[in-house]
Each structure stands twice: as structure tokens, then as C-alpha cells.
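**Q** Sharing a model that was predicted from the sequence below.
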Amino acid sequence: MSIKTENTTKTESHAKHLAEAWNKGEGVQAITELDPELSVDEAYQVQLYTIEQNVKNGQRIVGKKIGLTSKAMQEALGVGEPDYGHLLDQMKCENGGTISSKLVLQPKVEGEIAFILKDDLVGPNVTTLDVLKATDAVVPALEIVDSRIKDWKITLADTVADNASSGMYVLGNNPKKLTDVDLKQMGMALYKNDVLQNTGVGAAALGDPAKCVAWLANKLATYGITLKAGEVILSGALSAAMEAEPGDHFHAKFAELGEVHVSFTD
């Protein structure tokens, strides 16, 4: 794994603070309340340090997720670009599977389009066309976003340090080639307990989900990280996230891609 981290005492301290949420079983105080001067670049160092520790403990990086792809979310946090986080093998839930409340803290569910890469993407000059060429298939996905920060009271630096508020993810079983779908016009409907909650379209993610992946490849070059063949890339939410409680069932229907399901239990 090629990750450039700056293992400062500050970085390690913030990473341990976030990890304490799991020991407590609840969210912790926002890092930016403890360290108001924390920059976004320093926050990425906290994220990378945490991922580095997870890998040392036997987990594998299997992909990346892109967050803050909608203008509404960017404006809410006062930023002009998305953010990203890492996907680890232990974050995956099978389609139709169940997620225990022991694995999440404050989960919310989003519908997204996931890219499965067949070639590496190496920034900093990756284009949308490069992404299309490097993609093996796309599948429907549910991302379970989660926050180690109490009550989701986050700034951009907080969510970045917290692995872009990554929790778990679910992929559909029906991969499609890009020649068989229209990414920008693809419609999505998200249901909670069989009741329609919201709808979205591929263009909701920076105008084109493939553009999100290109942004990611170029952003990662700053940290010496490459998108690898075989990785899963969650390209960004197509509509608002919905809160999840034990007993809830979610499913999303995607035009051309089919459905993806997940349930939550105690």
C-alpha cells in the first residue's frame, strides 16, 4: 500500500479520539472543537493514519468512496469540492444482507452508482474518458454512511478525518457494461420499509458520476495513492441520506441496473 502519512503526535491523537467512539458505543466530540485550527490536509493525514493502522491489523483496502458530490452538501459545509474515504473489506455487506447495530453508530443510507475498475487510474491528469476506459462495469449500490462524531455535528475537516463518514456498503448482483447504461440520465428511487423516500439521477453527482471518479484519481495523486484495478469506487449519493434504525429495510431501484437491498437489526 502506497500511502504518504505524516505520523505526528497530533495526527495519532486525533485518530485515537475518533476510535474511542467504538469503545464508548456512541459518537465523540468533534475534532474541530478540540482543534479549531485543523486543516483539511491535516484531516486527511488523520484518515490515512487510521487506514494504515487498519491495514496493519489485517484489513484490506478494496476501494474508495466519494462524498459531498452534490452542490447542496458542498454548500452546507462551505466547500467547493468533494471529499473521499477508503473502503475496507470488512465494510462490505452482501446484497439482501443484514447489518447489526453493533457494527454502526449513527447510520444513514444513500443510493449510489458503484464503478468496478479493470485498470489502474493514476493521477494527476485523469479525465472522464480515462475513467470510462478503465471501468469494467457499474453496479447499483447502497452506502451506509456513519459518523464517529456525536449527532453528526461535523465540519469538512471532521468528516475527512473520519474516513469521509464511511460505514458500510452493499453492491447489487447485476453488473452492467458502460455501453449498456446512461450514467448521467440513470434514475434511482430509494425506499425505506417499502415506502418511497426520495429519487435521484446520475447527473446529481457533479453532473456525471464518471467525473467524480476522475476527480478522485487526481485528488489521490496528492497523497501518493493510485486507484487500482479491481477496486470498487462509490461515486457519490444521488439523493439525500435516510436515517436507519434497527428493524428498517432499505432498497434502491436503478434504471438499467436493478435493485440493491439491506436490513438493520439490533
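**A** Okay, I see it. These numbers come from a predicted model, not from an experiment. Residues are numbered from 1 along each chain as shown.

**Q** Please count neighbours and contacts with C-alpha atoms only from this point.
**A** Will do.

**Q** Quick check: Met242 vs Lys153, distance?
**A** To Lys153, Met242 is 16 Å away according to CA to CA, to the nearest Å.

**Q** Please say which of those two ends up with more neighbours.
**A** Met242 (19 against 12; other CA atoms under 10 Å).

**Q** so the more buried one touches Leu142, yeah?
**A** No: contact status for Met242 versus Leu142: not in contact, 11.1 Å apart, counting by CA atoms under 8 Å.

**Q** Could you name every residue contacting both of these two?
**A** Shared contacts of Met242 and Leu142, defined by CA atoms under 8 Å, 6 or more residues apart in numbering, comprise 109-110.

**Q** got the contact list for Val55?
**A** Applying CA under 8 Å, 6+ apart, we find Val55 in contact with Ile61.

**Q** and it, that's in a strand?
**A** No: Val55 is assigned helix when assessed by DSSP: H, G, I helix; E, B strand; the rest coil, not a strand.

**Q** where's it relative to Leu48, distance?
**A** Distance, Val55 to Leu48, using CA to CA: 10 Å.

**Q** Equivalent analysis for Cys93, please.
**A** 23 Å.

**Q** Presented hereafter is structure B, for comparison with structure A:
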Amino acid sequence: MSIHSKEIIQEAWLLLKRAEAEKQSVSPLTELHPGMTVEDAYRIQLKAINEKVEGGRTITGKKIGLTSFAMQELLGVDQPDYGHLLDSMEVEPNGEIPLEQLFQPKVEGEIAFVLKKDLKGPDVTVEDVLDATEYVVPSLEIVDSRIRDWKIKLPDTIADNASCGLYVLGKEKFPLDGLDLAKIEMTLYKNGELMNSGSGADVLGHPANCVAWLANKLSEYDVTLKAGEIVLSGALSAAVEVREGDRFTAEFTELGNVSVSFK
């Protein structure tokens, strides 16, 4: 790693850390450091996560972002990205989230995988993912960004833990027997009004494709997806902005629904 990269990583990490502590959004990191690479960004993310783990937090899983071709085209990329889930990020279903603890949240509906076996790349297949999955659950991801006005490029969101804020898992667990995840449909409601909809096929053709991509990507950093970890496999439709008092519900065919409110 070059001295220049080390400087970028340290400065960007400190900037994001200060933003979180002071609840003040910051300018895009890619404007402050035009030379920042995707590799730099993942190292910034890992530096922040390692510090949180050393401080007592537990990694509960991973999230996958940019799984829709529309979002990839928007950011000019040809692959997804990922971030880490921590125990401090999980919200109980039907819970209430204080808006003051977030920056500029949006809500997405996703299918979450819970693993019963480790998955280690680089050659993980969809079949491997399905074999390693204990069950799936409906989920909501509350994406959030410390970057002002969501003015992000790929390295910005990666450095900011793939814009991960919080997540909610449905209570009921669904084994994969008889489920065709690509055909599962999701409708997202805000305050009872339909916002958008999508299906499992909208994330790289099948949600398990996303998990396979993640396992293989993580192998570049010698990281394994562990048994017991949660994987949020990617938004089935566009993220919807949050205001105080909003209640969101994602309804899934075959998987039921999951809800959360904001106060």
C-alpha cells in the first residue's frame, strides 16, 4: 500500500468517525480525496469496523448493496458492494427508531439469509449458498449516509460501511424447501400507501447470486461468511425517504411481512 493510500485511509476514517460522533454530515470523500480507490474505501470500512469490534460490538453479518442494475448504472459501476452488520444495528420488528440517531435515512425491503454453514470463496456457487442457508426471513434495511445529501460515488458508500444504518428482521423463519426466491414478490408501504414493489429476480437475477458474489468478494480479504451470520441480500426496489412519524411495512409473498416506525 502506498503512503498516499495510507494517508487517505487515515484522514477519511477520522472524518467519518467525527461525523458519527457529532451527527454532522460531511462532504463526499471522493471530492476531498480524488485519488481514493475502491480498495482504499474497503480498508477505511474495515478500519472502522475493527475499532467498533475492539470496543465491544459484535459482527452479526453483512449487507449487500448496489444489486440492482439501475443503481449500478446510476453510480457507474458493474458490481455490488458490501458492508458489515453489527449487533448495535438490529431493531426489533415493529420497533420505533428515534430519527435523531440517524442522518438521512431511507428504507428498503430485502430477503435476509441466515447461514448454518461457513461460506468461503473464491468459487462459491448459488447451490453452495442454498445448501449453507438455514432459513430466510423478510427484512427491512434502513440505509443511511454520513455523506451530505447522498452525493456518493462508489468509494464514498463503501467507506461509509455501504451506507448501512440499521436493520429489522421478521419474526418467522422460512426454510428454503419449496421456496423459489427469484419469484418472491415484495411490496413496500409507507403509512399504508404503496411506495414501490419488486421481486427476488430484481437482485442479480436471484438473491442467492448476491450472497455467492459476497462470499467470493470477501475471499479477496481472506474473510469467510460464518455460520449464524445474517446476510441482507439487496434491496428489491428503490429506497424510500423517512420522515418523523412514518411507519413502513414490507409485504412478501411466501414470507409474510415486517414493519418498523420512526419517531
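**A** It's in. Treat the numbers as computed from the prediction; the structure is a model and nothing was measured.

**Q** what range in the second structure does stretch 28-43 of the first structure sit on?
**A** Aligning stretch 28-43 of the first structure against the second structure (TM-score structural alignment) gives residues 26-41.

**Q** Please apply the same query to stretch 111-126 of the first structure.
**A** Mapping stretch 111-126 of the first structure onto the second structure (TM-score structural alignment) gives residues 109-124.

**Q** now the matching stretch, how far from the centre of its chain.
**A** Remark: stretch 109-124 of the second structure is offset 14 Å from the chain centroid, using CA atoms, centre = their mean, to the nearest Å.

**Q** what's the answer for stretch 77-89 of the first structure, then?
**A** Using CA atoms, centre = their mean, the offset of stretch 77-89 of the first structure from its chain centre is 7 Å.

**Q** List the buried residues for it?
**A** Neighbour-count burial for stretch 77-89 of the first structure, with 16 or more other CA atoms under 10 Å as criterion, is recorded at 81-88.

**Q** Then stretch 186-193 of the second structure?
**A** Going by neighbour count (16+ other CA under 10 Å), the buried part of stretch 186-193 of the second structure is 186-190.

**Q** what does stretch 33-43 of the second structure give?
**A** 36-38, 40-43.

**Q** Can you report how many residues neighbour Lys183 of the second structure?
**A** Per other CA under 10 Å, the neighbour tally for Lys183 of the second structure reads 16.

**Q** aligned partner of it in the first structure?
**A** Alignment note (TM-score structural alignment): Lys183 of the second structure maps to Gln185 of the first structure.

**Q** Next, the contact list for that match, please.
**A** With contacts defined as CA under 8 Å, 6+ apart, Gln185 of the first structure is in contact with 201-203.

**Q** Most neighbours among those, which one is it?
**A** Within the contacts of Gln185 of the first structure, most neighbours by other CA under 10 Å means Gly202, with 25 neighbours.

**Q** Mind telling me what that one corresponds to in the second structure?
**A** Gly202 of the first structure maps onto Gly200 in the second structure, by TM-score structural alignment.

**Q** For Gly256 of the second structure, see how far away its match is.
**A** Here Gly200 of the second structure is placed at a distance of 14 Å from Gly256 of the second structure (CA to CA).

**Q** cool, and Val124 of the second structure?
**A** Distance of Val124 of the second structure to Gly256 of the second structure, given as CA to CA: 29 Å.

**Q** out of these two, which sits in the busier spot?
**A** The neighbour comparison of Val124 of the second structure against Gly256 (other CA under 10 Å) goes to Val124, with 19 against 15.

**Q** part of a helix, is the more buried one?
**A** No: checked against three-state DSSP, Val124 of the second structure lies outside a helix; its state is coil.

**Q** That one contacts Ala212, correct?
**A** Yes: taking CA under 8 Å as the definition, Val124 of the second structure is a contact partner of Ala212 at 5.5 Å.

**Q** which residues sit in contact with Leu171 of the first structure?
**A** With contact taken as CA under 8 Å, 6+ apart, Leu171 of the first structure is in contact with 93-95, 114, 139-142, 260.
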